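[1] sequence first, then the predicted structure:
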Amino acid sequence: MPAITEPKLISGNANLPLAKSIARRMSMHRGMSVNLVDGRVERFNDQEIFVEVYENVRGEDMFIIQPTSNPANDNLMELLVIADALRRSSAGRITAVIPYFGYARQDRRTKARTPISAKLVANLIAQSGIERVLTMDLHSAQIQGFFDIPVDNLYASPIFALDIEHNFKGKMADLMVVSPDVGGVARAREIAKRINAPLSIVDKRREKAGEIAEMTVIGNVEGKSCILVDDICDTAGTLCKAAEVLMENGATEVHAYITHGVLSGPAVERITKSVLKSLVITDSIEATDQVKACKSIRIVPTAPIFAQAILNIWNGTSVSSLFETETLAPIYEGMYSRD
């Protein structure tokens, strides 16, 4: 087999703008042009997915950029079919870059006779010929153990820490990081430690799925600028209600930092009408026109961190070095000045 010489990127249709941004960032880092591999990902009339790769990939180190966001089943199937096409074309190694890992919320049996769909998806990915997974902010850490192949889970917290330090300069002493539920405390604590801020929790009780019975704030938020931190915002019901409760408890303003902006159904309308001053999300999921048009929502890029992680995997160097804010600051230089 020929020696692996260059990292090569290929993308499905789930988030082409992010894939192109990653290619541009890699071109900057390497001082040479890095383009997406030429190919086509199409559907037959009955919606079967067809993939054709136009370039030679024999022996190459291939990276498939494809979040499994809405429509989750279509995007997951695209990922698997692309992987199969590359494997049958004798690619040297195939890494799936999945900025948003769909089905991650189904990571355990919550009731009798229910599936663990995250494990099923992990099996499908491993069996398709993919040898490594690169993702961001998995819904729960144990999902890494569902795979029998290496999984690199990047974190948005150092990017968010840089963004908070930049946008709340001079007001850092008034900040309070808040977890919108007990399950997300570790994630919120991580950002609180990075920006040296106190931590509060909103305790959420549900009567049934999709309905919140009551919320209680654990901690004193009076006179504080609160920053809600979570990994996924779907319909934004919990987020908007939590912001409301914080304001009722004396917070001066509420902002939110969410890694994956699923933002389905009435989410954007809810955010627009809510007491939230701003919602910051990443581009792990391609933003809809409605999301882009919303003045309350701001999108921070993940292309710099993914581009560096891909280069580190290709070079065989540390990916965990990207967990530190100090490592990311130069990568995001020009966007966030730490002076």
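    Arrived safely, thanks for sending. Numbering: from 1, shown residues only.

[2] every contact and neighbour count from this point should use C-alpha atoms.
    Noted.

[3] is it true that Asp84 touches Gly129?
    Yes: between Asp84 and Gly129 there is a contact under CA atoms under 8 Å: 6.4 Å.

[4] ok, those two, which is more surrounded?
    Gly129 (21 against 17; other CA atoms under 10 Å).

[5] got a list of what that one touches?
    83-84, 87, 94 (CA atoms under 8 Å, 6 or more residues apart in numbering).

[6] so which of those residues is the most crowded?
    When neighbours are counted by other CA under 10 Å, Ala83 leads those with 26 neighbours.

[7] and that one, that's in a strand?
    No: Ala83: not assigned to a strand; according to DSSP: H, G, I helix; E, B strand; the rest coil it is helix.

[8] Ser117 versus that one, what's the distance?
    Here the criterion is CA to CA, to the nearest Å. By it, Ala83 lies 20 Å from Ser117.

[9] equivalent analysis for Met176, please.
    To Ser117, Met176 is 35 Å away according to CA to CA.

[10] so the two - more neighbours on which side?
    Under the criterion of other CA under 10 Å, the comparison of Met176 against Ser117 puts Met176 first, with 25 against 17.

[11] that one contacts Val229, doesn't it?
    No: counting by CA under 8 Å, Met176 does not reach Val229; the two are 10.6 Å apart.

[12] next, the buried residues of stretch 20-34.
    20-26, 29, 34 (16 or more other CA atoms under 10 Å).

[13] take the one below as the second:
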Amino acid sequence: MTKVSFSELIPVAPLKIYAHSSCANLGLLINEDIIHSRNNDNSAEKTHALTRLGYQSETYLLDADCPRFGSGEAKAKLNESVHGKDLYILADVTNYSGEYQSSGTNTFTSPDDIFQDVKRIIAACSGKTYRITVILPYLYENRQNRRNVLESLDCATALQELVSMGVDNIITFESHDPTVQNAIPIQGFDNFTTALQFIREIAQTESDISFDKDQLMIVSPDDGGMGRAVYYANVLGVDMGMFYKRRNYTAKENTHGKNPVTGFEFLGNNVAGKDVLVVDDMIASGTSALDTAYELKKRNARNIYIAATFGLFSEGLERFDKAYEDGIINRIYTTNLSYVSDELKSKPYYANVDLSKYLSLIINTSNHDTSVNALLNPTLRIQELLAEIKK
């Protein structure tokens, strides 16, 4: 991780973090890391101003919640003042494990429920904060980012809603379509990558992997993720390939309007005997990732690793279990930026990449009103990491 010194800097305002129940564990890890960082920062003792700003605190987590009525309706309740605070609201809209009672029936939370809670917290602040930053690791409705027929533009609408409510900055990771920020062109929008953390975790987990052009290849499962694969290939100095799906555009296969796939075509060098890292922003149903893995195995790839920032696994884990048992995939990496079930954690082929320290650094840097450009572009740190690995 890039070393950032705050020794000569003073926070713009006292820090507070609201971690929604959808990512309570991640919020605790971030809070612990910031406490540790600031307790070891000698600058906190240099001026009385820092003490008054609450620079060192027993906790930076905001005491607030979003209780529900018996009808299923909800409200936000702040149990402490946010006056003059630099508030960061953290929520995982993909977390489907939350429950609430509606008319005596247990109901699981949806992305819409969680996003509404974010808006409720903002509304409860009543404009008293110094600044509000919303952190949605998985950008709400980012898959509904463009209009092909008469359909809603949910992501753009959501971003505009947040800005209209007084949000100063929005932070996300591996946005499915970063151009959606054009919906709020004069507002802050930071889209962070996770390449550094994945490369580090893979290097630590896979004892026999070699980041060498003759032994490793990066593959994108489709043309939409080609930019991500190009970046990995460039920083690692290896080749890349891409699959594209040949589709029948005269038919529709489901209610989402997708055209059925009639075949796969691979663009790239020979993968025979090489380890392959398949990189993507998310695993939703898993069809693209698994189809890619099976096609690579047909081409005699050695080991196949899948790295996706968000592991949604919306159609269960059975197909992944079978792919592992059949020797198709060796490991799947996802992050703790989205909900990870206990079932998934127990799988022998699964590895979780912790992003809490990265997020705490982002929050700490922003709270000190320091540029996050170095954090947005981790290329130099990746090169340093590769140099350490080669030693």
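    Structure's in. What do you need? Since this is a predicted model, take the numbers as computed values, not measurements.

[14] put one on top of the other, what's the TM-score?
    Aligned and superposed, the two chains score 0.91 in TM-score terms (TM-score structural alignment, normalised by the length of structure 1); 330 aligned residues with a CA RMSD of 2.2 Å.

[15] picking that back up, hmm, which two among the contacts of Gly129 of structure 1 are most spread apart?
    Asp84 and Ile94 (9.8 Å; CA to CA).

[16] tally of neighbours for Arg246 of structure 2?
    Residues lying near Arg246 of structure 2 (other CA under 10 Å) number 13.

[17] quick one: map it onto structure 1.
    Superposed on structure 1 with TM-score structural alignment, Arg246 of structure 2 falls opposite Arg205.

[18] shouldn't that match be within a helix?
    No: counting by three-state DSSP, Arg205 of structure 1 falls outside a helix, being strand.

[19] correct me, but it touches Val217?
    No: contact between Arg205 of structure 1 and Val217 fails when scored by CA under 8 Å: they sit 11.8 Å apart.

[20] now do the same for Val177 of structure 1: its match in structure 2.
    In structure 2, Val177 of structure 1 lines up with Ile218, judged by TM-score structural alignment.

[21] meant to ask about Asn45 of structure 1
    Using TM-score structural alignment, the partner of Asn45 of structure 1 in structure 2 is Gly70.

[22] from Phe108 of structure 2, how far out is that match?
    From Gly70 of structure 2 to Phe108 of structure 2 the distance is 15 Å (CA to CA).

[23] next one: Leu296 of structure 2
    When distance is defined by CA to CA, Leu296 of structure 2 is 37 Å away from Phe108 of structure 2.

[24] cool, Lys274 of structure 2 as well?
    Taking CA to CA as the measure, Lys274 of structure 2 falls 43 Å from Phe108 of structure 2.

[25] more crowded one of the two?
    A direct count of neighbours by other CA under 10 Å for Lys274 of structure 2 and Phe108 places Lys274 higher, at 20 against 13.

[26] map the more buried one onto structure 1.
    Using TM-score structural alignment, the equivalent of Lys274 of structure 2 in structure 1 is Lys224.

[27] how much space between its match and Val254 of structure 1?
    Look at Lys224 of structure 1 and Val254 of structure 1: by CA to CA, they are 9 Å apart.

[28] next one: Gly31 of structure 1
    Between Gly31 of structure 1 and Val254 of structure 1 the computed distance is 42 Å (CA to CA).

[29] one more: Arg30 of structure 1?
    Counting by CA to CA, the gap from Arg30 of structure 1 to Val254 of structure 1 is 40 Å.

[30] can you confirm Thr334 of structure 2 is in a strand?
    Yes: using three-state DSSP, the assignment for Thr334 of structure 2 is a strand.

[31] any idea what Ala83 of structure 1 aligns with in structure 2?
    Here Ala83 of structure 1 is matched to Ile122 in structure 2, going by TM-score structural alignment.

[32] hang on, that match packs against Asp168?
    No: applying CA under 8 Å, one finds Ile122 of structure 2 not in contact with Asp168, separated by 11.4 Å.

[33] please name the nearest non-neighbouring residue to Ser117 of structure 1.
    Setting aside the residues directly before and after it, Ser117 of structure 1 is nearest to Gln106 in space (CA to CA, 6 or more residues apart in numbering), at 5.4 Å.

[34] brilliant, that's me finished.
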